[in-house]
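*Asks:* Structure of the sequence below:
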Amino acid sequence: MVEPPMAEKDTATMKPVGTTDPVGITVVVPSYNQGRFIDETLRSLLDQDYPNLEILVMDGGSTDDTVERLRAYGDRIQWVSEKDDGQTDAIAKGFARATKPWITWLNSDDVQCDRALWRVAETVAADPAVEVVVGGAHYMDADGSNPRPYPTIDVGPGADVRREVFEKGYMAQPSIFFRRDLYERVGGLDRALNFCMDYDLWARFAASGARFGKVDADISGNRWYETTKTAGQTLDLYAEILATQHRIFGAVSPYFVQAVSDHLYGRFHSKFYGDRGHLFFRWLYFKALWTVINARAPWYCVKGLFCQTIAKSGPIAGDRMTFKDWRDGFKAFLRHGREVRP
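*Replies:* Down below sits the predicted model:
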């Protein structure tokens, strides 16, 4: 079994005594003008003292102090700074250079934590047939404060991972590691995608029948702030996810239909009309969008119109809207209509 770096070490080899060699891991770090974060990202990898690690920084030709910071690491990392076609292209080019059997990417404003690399190695040692390792994670603010849980689907023993990826899909990208040969077998990253290239890859992993393993620990921190790409272009992100679900699964799950319908409700309804009767109106948005989005899967669409409803506190499992909620919301809608009628 692979042990953490704090275990007793053979002074000649600096390997933990009585252990096998930890699996080789390549971490690609896509970067562009992230000088204020890049050191913390790289230190979160290097400070783990993992002996079989390859770090490839794929910088898109930064104009800030990123390159100067990269030079300071000497031969502890490999890096390239040149113009690319965006984040997905940078990651794909990094994976093409990878020499280790396991790979992942870590965005240049995110971090790994809690011995992430060692925990992955322990999971692989416990189940050598595993092809994808999924760990827990947390969100945090730009300064690293205010940590809050990042929800993760069930990939444990007995879990239907394909269904989990379709119905929910949420996994923290920096906490996911996978075999390079699996990545190549499913066709690699889709460079046409700018936002959900990760979800598209996880969905293809699941659809291919890949074997998933689980790390029961929070092993990455994901910064979330106004200028992050996904925070600033939510509808573009959703558009790619819906197209991905159609392409791989032939339909769109209730979770993602509600994610989009709630977003549209917030932008086009509650912002101008308030939240009175919000459950009823969110339900209407959901049913309308369900019909439009899933029209290409007629039986699934009709079944969902009768059987699917919204989660009251957001697109999460459980907390489903009941008939009483619908009735109370409809009554609030009627009361509001009488109040505003001239």
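*Asks:* rest of the way, CA atoms for contacts and neighbours
*Replies:* Fine.
*Asks:* quick one: the strands in the stretch 51-200 of the chain?
*Replies:* 53-59, 78-81, 102-105, 111-112, 132-140, 148-150, 176-179 (DSSP state E, counting those that start in this stretch).
*Asks:* For A239, which of those is the nearest?
*Replies:* Across the strands of the stretch 51-200 of the chain, A239 has its closest neighbour in strand 148-150 (21.9 Å, CA to CA).
*Asks:* can you list the residues that contact the closest one?
*Replies:* For strand 148-150, contacts defined as CA atoms under 8 Å, 6 or more residues apart in numbering pick out G136, A137, H138, Y139, M140, M171, A172.
*Asks:* can you tell which of the strands of the stretch 51-200 of the chain is closest to G337?
*Replies:* Evaluated over the strands of the stretch 51-200 of the chain, closeness to G337 peaks at strand 148-150, with 39.8 Å, by CA to CA.
*Asks:* mind checking the end-to-end distance for stretch 59-69?
*Replies:* Start to finish, the residues bounding stretch 59-69 are 12 Å apart (CA to CA, to the nearest Å).
*Asks:* er, stretch 156-167 actually
*Replies:* First-to-last residue span, stretch 156-167, CA to CA: 16 Å.
*Asks:* Off-centre distance for it?
*Replies:* The chain centroid and the centroid of stretch 156-167 are separated by 15 Å under CA atoms, centre = their mean, to the nearest Å.
*Asks:* for stretch 329-342, same thing?
*Replies:* 41 Å.
*Asks:* neighbour-wise, which of the contacts of strand 148-150 leads?
*Replies:* Within these, A137 tops the neighbour count with 27 neighbours, counted by other CA atoms under 10 Å.
*Asks:* distance of that one from K83?
*Replies:* In terms of CA to CA, A137 sits 31 Å off from K83.
*Asks:* how far out from the middle of the chain is the biggest helix by length in the chain?
*Replies:* In the chain, taking DSSP state H as the definition, the longest helix is helix 323-340. How far helix 323-340 lies from its chain's middle: 38 Å, per CA atoms, centre = their mean.
*Asks:* Which strands or helices does it pack on?
*Replies:* Judged by 3 or more CA pairs under 8 Å, 6 or more residues apart in numbering; DSSP states H and E, helix 323-340 is in contact with helix 278-293.
*Asks:* for comparison, sequence B:
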Amino acid sequence: MTDWLSHLRAPAPAAPVDPGPLPTLSVLIPAYNAADTIGEALESVLTQLPAPLEVVVSDDGSEDDLTGVLAGFGERVRVVRGPNRGLATARNRAAAAARGELLGLLDADDVWLPGRAAALTEAAAARPDLSIVTTDAWVTQDGRPDPASYYGLRHFEVDDQEEYILRENFVFGAGAVRARALAEVGGYDPVARWAEDWDLWLRLIHRGHRAGMVDVPLYEYRRRTGSLSNRKVDLALGVLAVLERARPLLSDERHAAVLARTEREWRVSAARFARQSRDPRRRRLVLAALRTKDQPLGARALSLAYGVVPSRIRRRPR
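*Replies:* A predicted model of the protein is given here:
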């Protein structure tokens, strides 16, 4: 039997804490046109020990045979349905229907590895002061495994989570969150179409909640290439929107300075990604995002430097 707690990385508790009972676990799976992948995702959860209290699938307006695939699992899976509104809304629907004290997250094209339910619930029981618990993960790209795990290449912050969450999203997104903490901040922001997990962790951590991580890869995160340049543009724009919405949360000047620096870095990234993209609409969106009230000249310089401005503006007359 694995001692998961020996692998737990987390901030020191602010005050002495007594371990509690294992929380009941609901696993939330948002799904959109995931008929080809959700079967493996569900099996990976339903075979966990201890078994979760329930598995809740949120069908986000799918147009494939997702309903037929889910029917094959019978009463082992609860299903909630709604019109297509995106990942954040789909997760909120599942959370609203869930009965567990701890809400575990799984995307419909990924899988939980053996031991993940035990690791998450044992960490949450041992540290009732942690509102977020996650694990390390293996990452595959179009079926090819990366040589290092997710946290083999990334940092998990334990000392100053309030500052570090403004620098980068150090919490692996498909973790688990206590239901009461999620309700306290109003769930996922439905406006967030990208980086919705960063948005949630940022709001939770800046309300005093803390995150822990079991440093063992217990999740398989399956990435697919798609239109990579366009996805990078969309992600950068999504992150900039998340950071913009974070400003009212900050009263500390040091935190505000960290946020401003992170915004500048993502503006540069957005401009670079837009230059790589062949989509004129995305280029226009990036240009609009760079033209902010507080940095009009800097944004203009960035857009010119990275070739975001439409070519008819950049060309000099002959």
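*Asks:* what's the TM-score here?
*Replies:* Once superposed, the chains reach a TM-score of 0.71 (TM-score structural alignment, normalised by the length of structure 2), with 263 aligned residues with a CA RMSD of 3.4 Å.
*Asks:* Could you dump the strands of the stretch 51-200 of structure 1 into JSON lines with distance to F212 of structure 1 added?
*Replies:* Below are those laid out as JSON lines (distance: least, CA to CA, whole Å):
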{"stretch": "strand 53-59", "distance to F212 of structure 1": "22"}
{"stretch": "strand 78-81", "distance to F212 of structure 1": "29"}
{"stretch": "strand 102-105", "distance to F212 of structure 1": "14"}
{"stretch": "strand 111-112", "distance to F212 of structure 1": "20"}
{"stretch": "strand 132-140", "distance to F212 of structure 1": "5"}
{"stretch": "strand 148-150", "distance to F212 of structure 1": "19"}
{"stretch": "strand 176-179", "distance to F212 of structure 1": "9"}
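*Asks:* Can you say which of these is nearest to G329 of structure 1?
*Replies:* With CA to CA as the measure, strand 148-150 is the member of those nearest G329 of structure 1 (30.8 Å).
*Asks:* what's the average distance of the closest one to structure 2?
*Replies:* Superposed on structure 2, strand 148-150 of structure 1 shows a mean distance of 3.2 Å to its aligned residues (mean CA distance after the TM-score superposition for structure 1).
*Asks:* quick one, helices of the stretch 1-150 of structure 1?
*Replies:* 35-46, 66-71, 87-97, 116-126 (DSSP state H, counting those that start in this stretch).
*Asks:* right, and those - which one's nearest C307 of structure 1?
*Replies:* helix 87-97 (37.5 Å).
*Asks:* what's the angle between that closest one and strand 53-59?
*Replies:* With axes from the mean of the first three to the mean of the last three CA atoms, to 10 degrees as the basis, helix 87-97 of structure 1 and strand 53-59 are set at 140 degrees to each other.
*Asks:* Other residues contacting stretch 212-232 of structure 1?
*Replies:* 109-116, 119-120, 123, 127, 130-142, 144, 155-156, 161, 172, 174-175, 195, 237.
*Asks:* Please name the nearest non-neighbouring residue to A98 of structure 1.
*Replies:* For A98 of structure 1, ignoring the flanking residues on the chain, the nearest one in space by CA to CA, 6 or more residues apart in numbering is T26 at 6.0 Å.
*Asks:* swap that for N146 of structure 1, please
*Replies:* Here the residue nearest N146 of structure 1, using CA to CA, 6+ apart, is M140, at 5.4 Å.
*Asks:* residue contacts, that neighbour?
*Replies:* Neighbouring residues of M140 of structure 1 by CA under 8 Å, 6+ apart: N146, P147, R148, G221, N222, R223, W224.
*Asks:* To L279 of structure 1, which of the strands of the stretch 51-200 of structure 1 lies closest?
*Replies:* strand 148-150 (25.3 Å).
*Asks:* So which bits of the closest one are buried?
*Replies:* Neighbour counts over strand 148-150 of structure 1 (16 or more other CA atoms under 10 Å) mark Y150 as buried.
*Asks:* quick one: V260 of structure 1 from G209 of structure 1, how far?
*Replies:* Distance from V260 of structure 1 to G209 of structure 1, by CA to CA: 28 Å.
*Asks:* quick one, which of these two is more surrounded?
*Replies:* A direct count of neighbours by other CA under 10 Å for V260 of structure 1 and G209 places V260 higher, at 23 against 11.
*Asks:* Which residue comes closest to the more buried one once chain neighbours are left out?
*Replies:* Counting by CA to CA, 6+ apart, the residue nearest V260 of structure 1 is Y238, at 6.7 Å.
*Asks:* residue in structure 2 matching that neighbour?
*Replies:* By TM-score structural alignment, Y238 of structure 1 lines up with A236 in structure 2.
*Asks:* Could you double-check that its match lies in contact with W266?
*Replies:* Yes. The criterion here is CA atoms under 8 Å, and A236 of structure 2 meets it with W266 at 6.3 Å.
*Asks:* So for the two, which sits in the more crowded spot?
*Replies:* Of the pair A236 of structure 2 and W266, A236 is the one with more neighbours under other CA under 10 Å, namely 25 against 19.
*Asks:* List the residues that contact E54 of structure 1.
*Replies:* Going by CA under 8 Å, 6+ apart, the list of residues near E54 of structure 1 reads G24, I25, T26, V27, I77, Q78, A98, T99, K100.
*Asks:* Swap in 6 Å and give it another go.
*Replies:* Going by CA atoms under 6 Å, 6 or more residues apart in numbering, E54 of structure 1 touches T26.
*Asks:* re earlier: what's the separation between the residue nearest to N146 of structure 1 and R119 of structure 1?
*Replies:* Here M140 of structure 1 is placed at a distance of 21 Å from R119 of structure 1 (CA to CA).
*Asks:* The longest strand anywhere in structure 2 vs structure 1, mean deviation?
*Replies:* Using DSSP state E, we find that the single longest strand of structure 2 is strand 210-223. Compared with structure 1 after fitting, strand 210-223 of structure 2 deviates on average by 1.7 Å (mean CA distance after the TM-score superposition for structure 1).
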